[in-house]
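for reference, the sequence and a predicted model appear below.
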Amino acid sequence: MLTTAQIDAVVAAALLEDAPWGDLTGEVFLPADAIAAAQLTAREDGVLAGIDVVAAAFRLADPATTLTPCAADGDRFAAGDVLAEVTGPARAVLRAERIALNLVQRMSGIATATRRMVDAVDGTGARITDTRKTTPGLRALERHAVRCGGGVNHRFSLSDAVMAKDNHLAVLQQQGLDLTEAILRARDRLGHTTVLEVEVDRPDQIEPVLAGGVDVIMLDNFSLADLVEGVRRVGGRAVVEASGTVTLETVRDIALTGVDVISSGALTHSARHLDLGLDMTVSAGR
């Protein structure tokens, strides 16, 4: 769940980066008492994510600004729709404008890309999830955007769950350690609420991993035929996750193999910023 503290930390850092000693242009060009009114307007169709982030940008620039949402996170919108209205001191509105747009355009782009994948697998029973391939410092916002698009989140950080990937398994192999035994030892060290997931990239690794008692098995870069065979071999003994070069064009075929979860780094690392604009009018102060 995206909290006010998470939002404010990101937005405050962005505002400081963009105007470390104030907005010089606004201060020399705009009267101190000028009032601005602006509309956040969609210039293309999409799914909204980040309306509270937009509000925070204007609030932290100046508490005298007010934002009235016209849509909520997760809502679909069309080009031309007004998503929010903001009023306040013109200097503050213009200072916050680029930060608000940068973040809401990125978040809405992620939400829109996620919604397209979620729609593509509709009716298959598979869920779409993100990965840790997020922008440093923006993970909480980008993960929230995935949820706005109808997806679910993978582990938030390295501290949240055990996930042994190919490089972990390579170290075990180099050390001459048995895979099943290593998983069993790891399980003994974990609390009962901690999820244990292991990634495999070959069908022959499935049985040794399942013998260790994993909760989730990731089939990485498997062909469609191997995914079908992998799901059969697992036989409900663990949640099956498919990963590796998932695209909008391939995701439904992957879902139809019977996997439970499909993870895609592209949701966050390759999503295109959505085209949103802030249309503004400025009037003299009282």
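That came through, no problem.

when you work out contacts or count neighbours from here on, use the C-alpha atoms and nothing else.
Noted.

show me where the stretch 101-250 of the chain has its helices.
139-148, 166-174, 179-189, 206-211, 224-234 (DSSP state H, counting those that start in this stretch).

dropping in the other structure now:
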Amino acid sequence: MTNDWLTNFIKSALQEDIGDGDHSSLACIPQNARGKAVLLAKETGIIAGVEIAVFIFKHVEPTSKVNVLIQDGTVVYQGDKVFEVEASVHTLLKAERLVLNIMQRLSGVATKTNQYVRRLEGLQTKVLDTRKTTPGMRLLEKQAVLIGGGTNHRIGLYDMIMLKDNHIDFAGGIENAITRTKSYLKDQNKDLRIEVEVRNFEELNEVLRVGGIDRIMLDNFTVEDTKEAVAIINGAFEIESSGNITLETIRDYAETGVDFVSVGALTHQISSLDLSLKAT
């Protein structure tokens, strides 16, 4: 995530909100009024988006002053002061909703991720995110996964090959999908890792026969079937478990010996952390 990308994102988000003017503030607050505000945590969780908030305030008013009291990745409790900001009152009111929307969602993602990560303490298995992200906020949400202790899977369709069920079915089978993919990468002079999703042991054995890939995803395998699949693969490829894995079951899957467990819920089934920005 570059500063240019973040600047463009903020510009678009502010334009969506402000339109031709923040008329509520313009109507009753003098243009030269200065003020202070504090960001408060209203529940326990992992805070995320502090650096983004500072960037937003500085974008709206370069001379604004932000005193960060709690850094990204820290556990916060109800009543904790995360940061204090001093700026034009118009700046504070323009930036308030964007800062809260981003920080509340990213903190929710980081908190959810950390819950899954803590279930795997003492194991080598890593918790992966997915592409089940909010349109336009993927880079922010994936950063929040990192803040929560998780690991990013591919960012998008461009940085890794993942041959899922529909690719395999449309291609006419696993062998066709893999061989065509390898030819494509060679023709395009691209060096991308290849992951193949399998739905059963028949598909698993076909992938092992064809080879030439980097990772196998076991889709919706039971824990017992996952144990058997890990034994069959026997270290030949990286192994990822995926599909309806919950907080209650993730450790069972990890203990089978898989390298990764991917959890779509990290970014699309979260509760935003309750935060508020209050005048002081």
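Okay, I see it. Note that the structure is predicted; figures quoted are calculated from it, not measured.

picking that back up, out of the helices of the stretch 101-250 of structure 1, deepest packed?
Highest mean neighbour count among these (mean count of other Cα atoms under 10 Å): helix 139-148, with a mean of 24.

rewinding a little: quick one: which of the helices of the stretch 101-250 of structure 1 is nearest residue 70 of structure 1?
When those are compared by Cα to Cα, helix 139-148 sits nearest residue 70 of structure 1, at 16.1 Å.

how about that closest one, aligned to which bit of structure 2?
Here helix 139-148 of structure 1 aligns to structure 2 at residues 138-147, judged by TM-score structural alignment.

what's the mean deviation for the matching stretch versus structure 1?
Stretch 138-147 of structure 2 differs from its equivalent in structure 1 by a mean of 0.3 Å after superposition (mean Cα distance after the TM-score superposition for structure 1).

who's in contact with that stretch?
Stretch 138-147 of structure 2 is touched from outside by 1, 48-49, 72-73, 106-107, 109-110, 113, 129, 131, 133-134, 151-152, 155, 266-267, with contacts defined as Cα atoms under 8 Å, 6 or more residues apart in numbering.

buried subset of those residues?
48-49, 72-73, 106-107, 109-110, 113, 129, 131, 133, 151-152, 266-267 (16 or more other Cα atoms under 10 Å).

need the helices of the stretch 101-250 of structure 1 in TSV with distance to residue 44 of structure 1, can you?
Listed next are the helices of the stretch 101-250 of structure 1 as TSV, based on distance: least, Cα to Cα, whole Å:
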stretch	distance to residue 44 of structure 1
helix 139-148	17
helix 166-174	40
helix 179-189	48
helix 206-211	45
helix 224-234	34
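
and the ones you listed: which comes nearest residue 122 of structure 1?
Closest of the helices of the stretch 101-250 of structure 1 to residue 122 of structure 1 is helix 139-148, at 15.7 Å (criterion: Cα to Cα).

next one: that closest one to chain centre, how far?
3 Å (Cα atoms, centre = their mean, to the nearest Å).

looking at the helices of the stretch 101-250 of structure 1, which is nearest to residue 59 of structure 1?
Of the helices of the stretch 101-250 of structure 1, nearest to residue 59 of structure 1 by Cα to Cα is helix 139-148, at 17.6 Å.

distance check, residue 243 of structure 1 against residue 59 of structure 1.
Per Cα to Cα, to the nearest Å, residue 243 of structure 1 is found 40 Å from residue 59 of structure 1.

one more: residue 7 of structure 1?
12 Å.

before we move on, what about residue 22 of structure 1?
For residue 22 of structure 1 relative to residue 59 of structure 1 (Cα to Cα), the value is 15 Å.

which of the two has more neighbours?
residue 59 (19 against 14; other Cα atoms under 10 Å).

how about the contacts made by the more buried one?
So residue 59 of structure 1 contacts 65, 66 (Cα under 8 Å, 6+ apart).

could you pull out the strands for the stretch 1-150 of structure 2?
Read by DSSP state E, counting those that start in this stretch, the stretch 1-150 of structure 2 holds these strands, from start to end of the chain: 34-41, 45-46, 65-68, 75-76, 81-88, 126-128.

looking at the ones you listed, which is closest to residue 14 of structure 2?
The nearest among those, by Cα to Cα, is strand 81-88 at 16.3 Å.

re the thing from before, can you lay out the strands of the stretch 1-150 of structure 2 as a markdown table showing mean neighbour count?
Compiled in a markdown table, the strands of the stretch 1-150 of structure 2 are given as follows (neighbours: other Cα atoms under 10 Å):
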| stretch | mean neighbour count |
| --- | --- |
| strand 34-41 | 19 |
| strand 45-46 | 26 |
| strand 65-68 | 16 |
| strand 75-76 | 18 |
| strand 81-88 | 20 |
| strand 126-128 | 25 |
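
residue 172 of structure 2 is nearest to which of these?
With Cα to Cα as the yardstick, what comes closest out of the strands of the stretch 1-150 of structure 2 is strand 126-128 (28.7 Å).

what's that closest one packed up against?
helix 89-119, strand 260-262 (3 or more Cα pairs under 8 Å, 6 or more residues apart in numbering; DSSP states H and E).

can you list these in CSV and add distance to residue 147 of structure 2?
What follows is those, written out as CSV (distance: least, Cα to Cα, whole Å):
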stretch, distance to residue 147 of structure 2
helix 89-119, 6
strand 260-262, 16
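
of those, which is nearest residue 280 of structure 2?
Closest approach to residue 280 of structure 2 among those is made by helix 89-119 (11.4 Å; Cα to Cα).

picking that back up, which of the helices and strands packed on strand 126-128 of structure 2 sits closest to residue 247 of structure 2?
Once those are compared by Cα to Cα, helix 89-119 is nearest, at 6.0 Å.

got the angle for that closest one vs strand 34-41?
20 degrees (axes from the mean of the first three to the mean of the last three Cα atoms, to 10 degrees).

which residue of structure 2 sits farthest from its center?
residue 30 (39.9 Å; Cα atoms, centre = their mean).

so what corresponds to it in structure 1?
Match for residue 30 of structure 2 (TM-score structural alignment): residue 31.

same check, this time on residue 55 of structure 2
Using TM-score structural alignment, residue 55 of structure 2 sits opposite residue 56 in structure 1.

next one: the residue lying closest to its match once chain neighbours are set aside from residue 173 of structure 1, what distance?
Sequence neighbours aside, residue 8 is the residue nearest to residue 56 of structure 1 in space, at 6.5 Å (criterion: Cα to Cα, 6 or more residues apart in numbering). As judged by Cα to Cα, residue 8 of structure 1 and residue 173 of structure 1 stand 45 Å apart.
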